[in-house]
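>>> task: produce atomic coordinates for the following.
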Amino acid sequence: MRQSRSYRLSVQNPCYNMTMESIKLKAYKHSIPSLEELLDTDTEKGLSSQEAASRLSANGFNIISTGRRFNILLLFLRQYKSPVVYLLLVAAALTAIYREWPDAVAIMIVIAINTLTGFLMEFQAERSMNALKQLTHVSVRVYRDGILQILEAENIVPGDVIYLEAGDIVPADGRIIKTAGLLVDEATLTGESVPVEKNERDITTEVLLAEQTNCLFKGTAIRRGTVTMLCTATGMRTELGNIAEMLETTIKPATPLEKKLAVFSSQLLILSLILVAFIAVAGLVNRQPLIEIIRIAIALSVAAIPEGLPVVATLALARGMIRMAKQCIIVKHLMAVETLGATTVICTDKTGTLTENDLELVQLAFPPAFTWNKEAPSSIRSDESYKRFYQVAVLCNTASVSPGKDGKLNTTGDPLEISLLKFAIQHGCDTCNGVATYAKTGEYPFSSETRIMAMQHQGGDRMLVTAKGAAEDLLQHCTHILENNEVRKLNAGDVNKWLKHTAWLAGEGLKPLAFAYNECEESRHAILDGLIFIGVGGFLDPPRMDIAASLSQCRSAGIRVVMLTGDHPATAIHIASQLGLADNTRAITGREMPPFNELDATGKKYWLQTGIFARVSPAQKLDYIKVLQEEHEVVAMTGDGVNDAPALRKADIGIAMGIRGSQVSREAADMILQDDSFNSLVKAIREGRIIFDNIRRFIIYLLSCNLSELLIVGTIALLDLPFRLLPLQILLINLVTDVLPALALGITKGDDAVMKKTPRLLSAPVISRAKWKAIVIYAVIIGTFTLLAGQVAVITSMNAGNVLFFTLIFSQLLHVLNMTDAKDTFHDNYIVNNRYVWLALVLSSSIVILVTIVPALARPFRLHLLNFEESLLVLFFSLVSLFVIRIIKKLGVERYARNSL
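Got it, this is the predicted structure:
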């Protein structure tokens, strides 16, 4: 490789950045040899690994900075930007004015503890989300050391030679070296809604960005064709980087869940203000000091709003997403988790999702009756049909297979194309020499609409066209057939015969693929015209053995599963029947699906009653989603191709395949299955339901606890009872009960019952009317028995204030054990079995005991150690509160089983 001084001095030469900047802005005006010289690279072999590492050190990673950096100091200061903190500061100021210094200091300590707790939880949530982001790396094919390798896109450097095809996202700016049928969506940069054609031709005049047809830009999408590109700019030096620098920091819109949580806060604030007004009037009637009324009012306001709720919810979502990531499920957006639990219909592909996606060529058939199958390998022949088939297998192919160091084969590309290369190698075909003797001059890329792929190669003084695809589509372009080593005219009988054979292969559960070729003296623009039919192959892709159990789970969960595939209908029906996917054996084909705007009510009903769709295009998938959503179904759609992106965006949950999925589909999706497995999708729905149930569970817990405090303080003020719950004591209770137990509930693993419930409505509130009633019931029970404990303490001449405080705090702590389903036993359920719940109870109790036994801490809170009689009284009423709630839930078991709390 050449060694130009411009790049060797790049690390130390201050002019280097200027040189790279000029290349970045004017790359379209440079010829390929000129850029090759400037960038000191080889467009055939790419960079060496050593040189690439040096350039990565000089240029930095190929990433776009968002301008938002995680700042610990700002995160800490943000904890003080809260109405709750403002109220506490007012309380501290008022107590200081009245020279009640212990209360003022204690309130400031509580403020510090609350803000520190919020800081730690948000810090953990931020770390969890950053860990999640690290799991979503984008890979790209790059020539390094003369070999096509798969690398992470962030490691690309100027001078790299990159290979892209339909479905890929362009990872950096670059100049096109060579291309075939290239169509690029540049809407992200230029706003142009129609994909533009690109080529490698030189441009000598000044043109606008949208007119730089010989260049590709980071973030745009390859819609059709293949391209080899020379990278000229990475990271913030790209055109996308320029836009990123110009963008001002925008405020991220709230997710639906965040909006629903905000509604809770507003409802609670209104409730607390109403109670505060009543209590203020009662205090004035009872001639209480004004400062006491103000302090109680502020404490009530604080007690009504669970200030840690948004942070705990975020942490629960982030933790759940990390847990899903460990199971090969990448959820890209927090709001997607909420939608997952409401999914009612899963529209799934067949290949790789319901099947293994480990294709193997097991049958071949050539005219007139030559057959080969895996069970009789000796039937391989050495005639013209096999020769032409090997040419198609090797030349009409973008995959690569090479020997690995461990003796295994290193493979890159489409599984079907890999299986063709493996077959050719296993049967003595020299694939390397087969490619080397031909030079590619044209290409017709595969698309979901045409289902055909063709290549044109120069071999000596003749042009060779090789093609493969779906038999019903490829035969339309064939005019001749190769039979008994001779070429003759193709007739209608031949077409019917081979279509029937294709249907037979599909009925046997094989994926059929037809092959054709043409040889002529000169290059032709329409390379599909006048093809010669060779024969048909059958590929085995067995169903995943563990899919049946997942499908059964979906049925129990009230989720309907529909197969939408581009495969032959007979293959789809065969796989569906093996898996028990559909109740009928009828499949609707793409040819039978009119456009959405021509679909009448009868047609829509027919679609809704069908579970198998075959030979469907991406546009038809989009139409089917529209029909489902008209019926208010919540749709999860899987996809892997570039043309699946619209359907993935249209679906309520778009799910891309991590292995075979294109970058475009992964960008459009809300979720990525790293193992392409349907089982992972079902696990994701289960996790989504558990996460949402956890959020709802700790909301119910927090609200019922806070409401019980409001009822107790309000009742004491209205009835002028002879004991008090001091504002500082309320703050301490909130500190102890609102954090650790809520966090423990947020990471509950759930149980199998979660997949035996019907999906909830997406529009339904997080807390239903029935659950609000339950919250009130819980609060009334906790408040009633706490007040009874205080009254008994008065009658028996105990310290009623201490008894009241400890009964309330331990009743609330034990209340966490009530956050299970009514049908569950008390001693064996997912709450009792959650070790974090018990850890939270131990730590929270320890904090209370510590505050009580340390005089300096106990004094501001007016607390002292309980004697034996007081301890028994607190324990009794705390346990009574727990068991009464459990009994009420059991008495209403049928109702609560449908609407568990």
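
>>> for the rest of this, base every contact and every neighbour count on C-alpha atoms.
Noted.

>>> can you map out the strands along the stretch 351-500 of the chain?
Along the stretch 351-500 of the chain, counting by DSSP state E, counting those that start in this stretch, strands occupy 360-366, 370-373, 400-403, 409-412, 439-444, 452-459, 462-469, 478-483, 486-489.

>>> want to put them side by side, so please do this one too:
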Amino acid sequence: MTSEPALTPIQNAHELSSDHLADQLRVETKTGLTKKEAQRRLKELGPNALQEAKRESALTILLRQFKGVIVWVLAAAAAISFFLGDTVEGIAILIVLLINAITGFVLEWNASKSMDALRKLDTAPARVLRDGRIQEIPSDEITLGDVLLVEAGDVVPADGNLFDVNQLGVDESALTGESLPVEKSTDIPAADAPLGDQHNRLFKGTAVVSGNGQAIVTGIGQHTELGKIATMVEEAERTATPLEAKLDALAKRLIWITVGLAALFMVVGFIRQEEPKLLIETAIALAIAAIPEGMSVVATIALAYGMLRLAEKKVIVKRLSAVETLGGTNVIFTDKTGTLTQNRIEVNTVQLPEGMAEVRIDERAGKLEVVHGEEAVISDSSYHKLVQVGVLCNNADYEPREGEAPKEIGDPVEVALLKFALGAGVNPDEVTQQHPRKAEKAFSSDTRIMGTLHEADGRYLVAVKGATEEVLDRCNRVMKSGQTALLEQNEKETSRQLSEKMAADGLRTLAFAYREINEKPGDDFTEKDLTYLGLIGFLDPPRTEVTPALESCREAGIKVIMVTGDHPATALTVASKVKLIEPGEEIVLTGKDLRPIADLSAEEKERIMACRVFARVSPAQKLDMIDLYQQHGDIVGMTGDGVNDAPALKKSDIGIAMGQRGTQVAAETADMVLKDDSFTSIVTAIGQGRVIFENIRKFILFLLSCNMSEIFVVTFAGFLGVGNPLLPLQILFINIVTDVFPALALGVGRENRELMKQPPRNPDTPVLTSRDWWMITYYALVMTIAVLGVYWLGTRNLGMSQGMGNTITFYSLSFAQLLHVFNLYSGHGHFFRNEVTSNKYIWWALVICILILVLTYYVPFLSEVLSIQPMTNQALLLIVAAGIVPVLVIQVIRKLTGWDE
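A predicted model of the protein is given here:
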């Protein structure tokens, strides 16, 4: 006896008929699988669950903190210090390494929980047909070929092909970006139909909002569309942020500077036949001086401060470096549903035979207003009859509630009709009570209409809504200004054309009709003699605050691109309404137009990058588009709220999720979450990111000019043969104490609104430009000359000892660096009144550092560790002079030459 071939997930299932599929999966749709066969398949194919990715352990993340070049250099310096017997110095360096490692570990200990969020969609039980009986089983026990039963309120537990539907509507917005619920059918779509147009299929993780249906399971677990997205989330690489990359490049540059200076110093020392131990100690001092140990700590705190300020504005940052990355973003890919729109369906357009009106419902005021078109439309008798029919031919329930979200049950389009009635001043409950329902003709894919029969005052009212073509075919009269007349053929054609135009404008259109009679009709009460009322177009309304936010993006030089899985016409309509595109830019590309990035020609790439609206785009295509822009050198931000957005959120340089209406998957995959779902908050975050980068640049200028002054002091003293004016431990103390506090104060400086009126900085531009390096060198030379000057004067002319010379140099350089913070103002204002002098944190930093320096002199333990000698008043005057003179020289030259930062 030959065994049956193994089953595999069905490819291109939407192209197959249910009979063909049942044969291929060896299942009888009337009875389902047998219990024995289901268990066999479950054992062979595995459970209907998403695979769990291997997570990084805490130890792995911790060890990664010790892989940087700077870490290796400092570790080598510590090892040499221990070898030479300088235990205190070695321990101090190790403490610095430990602080930086702990900081990095804490920042990375936010391991992605996106897969956990995806798995939470698997928890609901499911109903299947087995052995001819309906059984409820855990969703992870569903297997290939199972006959699945779904109804309103269910979350679809697996992918499947429908073979029986009854008014089945499914909300697929989380998977495809489609705002409106999708009406399902058993018709086979085109072979190249995108996911959003495969109406004969159910997809795992989507929600059934109306009706019921039966389907044959064609994909489980990782082989569902949701599973494919889960795989992409796992495989999408989280690249280093631009700031991390630039700081790493800066660190490597500093290493080469250090190695070069240390090698030069060693060569000169050996030529002079100086003591090897002294040369090695000096080389260690140079290594410590060149590396700004506090840079990562200060950068972290500066970013954290920006994060807290954004939290106050309802922007939650999950990765600190993401704040700065957003500041450098020059391209933003935004989803439509829930980001540019409100992710809810509302009546947008009313088209009566007498005219058209585009309307908006103010829910707070409970009032409807005309925003475009003819005001008279909403006072016409035909309009009021249209509102009445919309309420009666309706199975939804809508209940506004004071102080909390309204209660909404049923199809979102029907809920929108009830809201529309309330806005028009009609109470739906009163209308339904006055017109009790006697019968209903449910919507079906065959008739494409819904009808209800009502009785009031001894007469009967038929209310009908549905597809324009089907409703018009059943109408022989039309209502105009409260009067009925014969419906001419040309009027029918006009209404059809209006419906097509509304659909082309991205609206979902329904036609409405009614009939009033004295006697109760038969079962065919919806089939003839109806009076046509008009059309209503539904739309997911744009968010009103988006338009000025997009204008701010344009002013800041940021390109915003819509990428959605929704219908092309709908995407263009929303893009026009929020002014994402200008008149004449009405170009939209669909997923069919996008080939894999590796296959694109230069002309195709240029065409894609010139387009601002993309529709019917799959998650994989979103990844390709982000990759295309990243290869172009852009810093890409991605906003989204659905499961389908998760891979792109992770792939982008900065992923931004919507917190209110967004899925948990999107929120946990993204770098930032907008609690208010407002695109305006993105603009706020961009401004904050630019401020933070400017602050980081400023404190790096400060730190490196201070560190370079230490290098110059040690190097020049060695070349001049005047001894070693700074000990390694003294340099380390300056770097992690007296340098850090002023740098930190610069890092939390207040906002500069002018930054949002400038284009984004070039992503290829390093943190420090060539001009910045010249400034650093200049600052360092001025401080070095002043400090070495007082050291020379004290040891050579005033007869001070080498120990006293070290002490003077230590305090002179510390004081010069503290006052150097006042040289870092931007040029706006003047020396005594600018963003530095008005920063209260600067003054607190100076007070703290001066107090610490005082403690190093008077606390025996500190003075002993740092080799501090008792000082005379004469030494104190030299220290004050060494601190003040560099500031005076720099400011005088600044005024004379007219340069600024």
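
>>> one step back: point out the most buried one among the strands of the stretch 351-500 of structure 1.
Neighbour counts (mean count of other C-alpha atoms under 10 Å) averaged over each of the strands of the stretch 351-500 of structure 1 peak at strand 462-469, with a mean of 25.

>>> for that one, name the packing helices and strands.
For strand 462-469 of structure 1, the packing partners by 3 or more C-alpha pairs under 8 Å, 6 or more residues apart in numbering; DSSP states H and E come out as helix 384-395, strand 452-459, strand 510-520.

>>> in CSV: the ones you listed, plus distance to I162 of structure 1.
Compiled in CSV, those are given as follows (distance: least, C-alpha to C-alpha, whole Å):
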stretch, distance to I162 of structure 1
helix 384-395, 20
strand 452-459, 20
strand 510-520, 29
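
>>> okay, those, which one's buried deepest?
strand 510-520 (a mean of 24).

>>> need the contact partners of it.
For strand 510-520 of structure 1, the surrounding residues in contact (C-alpha atoms under 8 Å, 6 or more residues apart in numbering) are 388-389, 392, 462-471, 474, 478, 502, 505-506, 530-541, 567-568, 571.

>>> next one: stretch 713-731 of structure 2
89, 92, 261, 265, 268, 281-282, 284-286, 288-289, 710, 784, 787-788, 791-792, 802, 805-806, 809-810, 865-866.

>>> please repeat the previous calculation with a cut-off of 7 Å.
Residues from elsewhere that reach stretch 713-731 of structure 2 (C-alpha atoms under 7 Å, 6 or more residues apart in numbering): 89, 265, 284-285, 288-289, 784, 788, 805-806, 809-810, 866.

>>> looking at those residues, which is nearest A101 of structure 2?
For those, the closest approach to A101 of structure 2 (C-alpha to C-alpha) belongs to I288, at 17.3 Å.

>>> what is the aligned counterpart of the closest one in structure 1?
Counting by TM-score structural alignment, I288 of structure 2 lines up with V302 in structure 1.

>>> helix, strand, or coil at that match?
helix (DSSP: H, G, I helix; E, B strand; the rest coil).

>>> quick check: which element contains the closest residue to it other than its chain neighbours?
Leaving out its chain neighbours, the residue that sits closest to V302 of structure 1 by C-alpha to C-alpha, 6 or more residues apart in numbering is V84, at 6.1 Å. According to DSSP states H and E, V84 of structure 1 maps onto helix 83-97.

>>> how about the helices in the stretch 1-150 of structure 1?
5-8, 15-26, 32-38, 49-59, 72-78, 83-97, 101-133 (DSSP state H, counting those that start in this stretch).

>>> now do the same end-to-end measure for stretch 109-126 of structure 2.
36 Å (C-alpha to C-alpha, to the nearest Å).
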